[in-house]
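A.B. asks: have a look; sequence and predicted model below, questions after that.
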Amino acid sequence: MSVIRRNNVVVKGNGKRAIVFSHGFGCDQAMWRLVSPSFEDDFTTVLFDHVGAGKSDLNAYDADKYSSLAGYADDLAEIGEELGLQNAVFVGHSVSAMIGVLASVKAPSLFGDLVLVGPSARYIDDDGYHGGFAQDDIDELLASLGDNHMGWSSAMAPVIMGNADRPELGEELVDSFCRTDPDIARRFAKVTFTSDNRSDLPHVKARTLILQCRDDIIASEEVGEYVRDHIPGSRMVLLDATGHCPNLSAPGEVVAAIREFV
């Protein structure tokens, strides 16, 4: 099967340089609809759905391949190869930030710039490392998701969105979470929240920008600072935004920060 069909790749825009947008857990490429159109005049925009999300081919989901983030990074590199991308800009939200890191290390010529939105190299606390979650927290999260996908989504999505004064944003994230196949969501959540990509960060060669929000329960400022401090030459910008999804809650801030960087 063509990777274009498998990952529901959508290409728009007129620019010579490509900018690739990659979504996070429980989401699909629609999460970039308020950001990506702003770049279509100057870039060729590339959006896609991870296998198991959105309009990707669910039949292509392989539990072994996608038992680590490396499987998703391989898909990203394959998309880049199919489209002939070189020196592109990568914009990855949440877990896709580390997927982009892995793809950039695997295929160094693919991306010249990385924009990592709310990244975390490891979610679970470790000796001398603050990830934001204890192992018991993650075990409980995964058990709850496995037992009651719809209930977990309804409870957690508004908290993750983090804009209580704009409930429609939380409702959109709930809808997105609930559209995901429950079994695939459970497996992807385990891969996401048990990943540890700290050792990959020093190998990144691309120019890197970390975009961080205030009051992000998934990836705190301290977590973003760790990513910044371990990717050579990278820098971090604290957006005028709260929560974990500024691509929905503060798209103008995201667009401005990317434009200033690239």
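C.D. replies: Sure thing, it's come through.
A.B. asks: C-alpha from now on. contacts and neighbour counts both.
C.D. replies: Noted.
A.B. asks: what comes into contact with the lengthiest helix in the chain?
C.D. replies: Secondary structure of the chain per DSSP state H: the longest helix is helix 69-83. Residues from elsewhere that reach helix 69-83 (CA atoms under 8 Å, 6 or more residues apart in numbering): 3-4, 50-51, 65-66, 86, 98-100, 102-103, 106-107, 110, 191-192, 195.
A.B. asks: rerun at 7 Å
C.D. replies: Val3, Lys65, Tyr66, Ile99, Gly100, Leu102, Ala103, Ala107, Leu110, Val191 (CA atoms under 7 Å, 6 or more residues apart in numbering).
A.B. asks: point me to the helix or strand that includes the fifth one.
C.D. replies: Put plainly, it is Gly100. Gly100 belongs to helix 95-106 when assigned by DSSP states H and E.
A.B. asks: use this one as the comparison:
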Amino acid sequence: MDIDRRNNVTVTGNPQGPTVVLAHGFGCDQNMWRLTVPALAQDHRVVLFDYVGSGRSDLSAFSEDRYASLAGYAADVVEVCEALDLRDAVYVGHSVSAMIGVLAADAAPGRIGALVMVAPSPRYIDDVGYRGGFSVQDIDELLDSLESNYLGWSAAMAPVIMGNEDRPELGEELKNSFCATDPEAARVFARTTFLSDSRDDLKSVRVPTLILECTQDAIAPREVGAFVHHAIPGSTLISLDATGHCPHLSAPEATNAAITGFLAGLR
């Protein structure tokens, strides 16, 4: 299988530098990292890709069975790392991709040497002693709305997810990204994302880890960042002066400074 074509793999930056892999979240694609790449490219080899069903990936490779669990998306990550023969790469995952990175690092020891988790959430649904931000009813309604009218759901939810009401162009960009995603693939990815529970998987993390949270995030409240930080011994938690769930777009300077500072500490 041509992994480069399947996942629309892009490699840029300094070919002699350490490798950083940038992984997008639900409903997005690698273009969402365009404000981060310039901050990394001078000193790092930067790898970007699209999950199957997103961006310019090969939609013919989509399988509901494979992508009905986060392990299927983690397999994409591992196969991209294997195709490029990556060693000790730094994996930067946004939103659900943070948990996908945890699974990939566990599945392929040595391929991923550090994790950066941008607005992560191991479980979106509240549980006893745990606040994920949503009730079971909230998620059921979200998924029902998405499945019955994906374009309408995208228009309504994108501004909520992005936040920053004073900058409507950001919500519009996210809406357009959602609408460009194949609806069937989006349905599967949404169910996989919002019904996932990766809390126990955090115990497997054995690599240096940076957790970035926003001060106001409708998808991943600050209690989630604290939970992830507590669950991963030795991890670093930074609360960005940013609102919304996509700080790499809404607050790129703060996000990039946190990432590059972490990368400098790994050398």
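C.D. replies: All right, it came through fine. In this text, all values refer to a predicted model and were calculated from it rather than measured experimentally.
A.B. asks: what about the very next helix or strand once past the helix holding Gly100 of structure 1, how far off from structure 2?
C.D. replies: Counting by DSSP H and E, the next helix or strand C-terminal to helix 95-106 of structure 1 is strand 111-117. With mean CA distance after the TM-score superposition for structure 1, strand 111-117 of structure 1 departs from structure 2 by a mean of 0.8 Å once superposed.
A.B. asks: packing partners of the very next helix or strand once past strand 111-117 of structure 1?
C.D. replies: Beyond strand 111-117 of structure 1 on the C-terminal side, the first helix or strand identified by DSSP H and E is helix 135-147. The contact analysis (3 or more CA pairs under 7 Å, 6 or more residues apart in numbering; DSSP states H and E) places helix 135-147 of structure 1 against helix 182-193.
A.B. asks: distance between the helix it packs on and the chain's centre?
C.D. replies: 14 Å (CA atoms, centre = their mean, to the nearest Å).
A.B. asks: relative to helix 95-106, how tilted is the following helix or strand past that helix?
C.D. replies: Downstream of helix 182-193 of structure 1, the next assigned helix or strand under DSSP H and E is strand 207-214. Compare the direction of strand 207-214 of structure 1 with that of helix 95-106 by axes from the mean of the first three to the mean of the last three CA atoms, to 10 degrees and you get 170 degrees.
A.B. asks: quick one: the helix or strand following the longest helix of structure 1 aligns where in structure 2?
C.D. replies: Note on helix 69-83 of structure 1: by DSSP H and E, the next helix or strand toward the C-terminus is strand 88-93. Under TM-score structural alignment, the counterpart of strand 88-93 of structure 1 in structure 2 spans residues 89-94.
A.B. asks: now that stretch on structure 1. Mean distance?
C.D. replies: Relative to structure 1, stretch 89-94 of structure 2 is 0.6 Å off (mean CA distance after the TM-score superposition for structure 1).
A.B. asks: buried residues in that stretch?
C.D. replies: In terms of neighbour count (16 or more other CA atoms under 10 Å), stretch 89-94 of structure 2 has its buried residues at Ala89, Val90, Tyr91, Val92, Gly93, His94.
A.B. asks: in ChimeraX, select just the buried ones from the contacts of helix 69-83 of structure 1.
C.D. replies: Here is the ChimeraX command that selects the buried residues among the contacts of helix 69-83 of structure 1 (16+ other CA under 10 Å):
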select :3,66,99,100,102,103,107,110,191
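A.B. asks: mind picking the two most distant members of the contacts of helix 69-83 of structure 1?
C.D. replies: Spanning the widest gap among these are Leu110 and Val191, at 24.1 Å by CA to CA.
A.B. asks: tally of neighbours for Glu168 of structure 1?
C.D. replies: Applying other CA atoms under 10 Å, we find 12 residues neighbouring Glu168 of structure 1.
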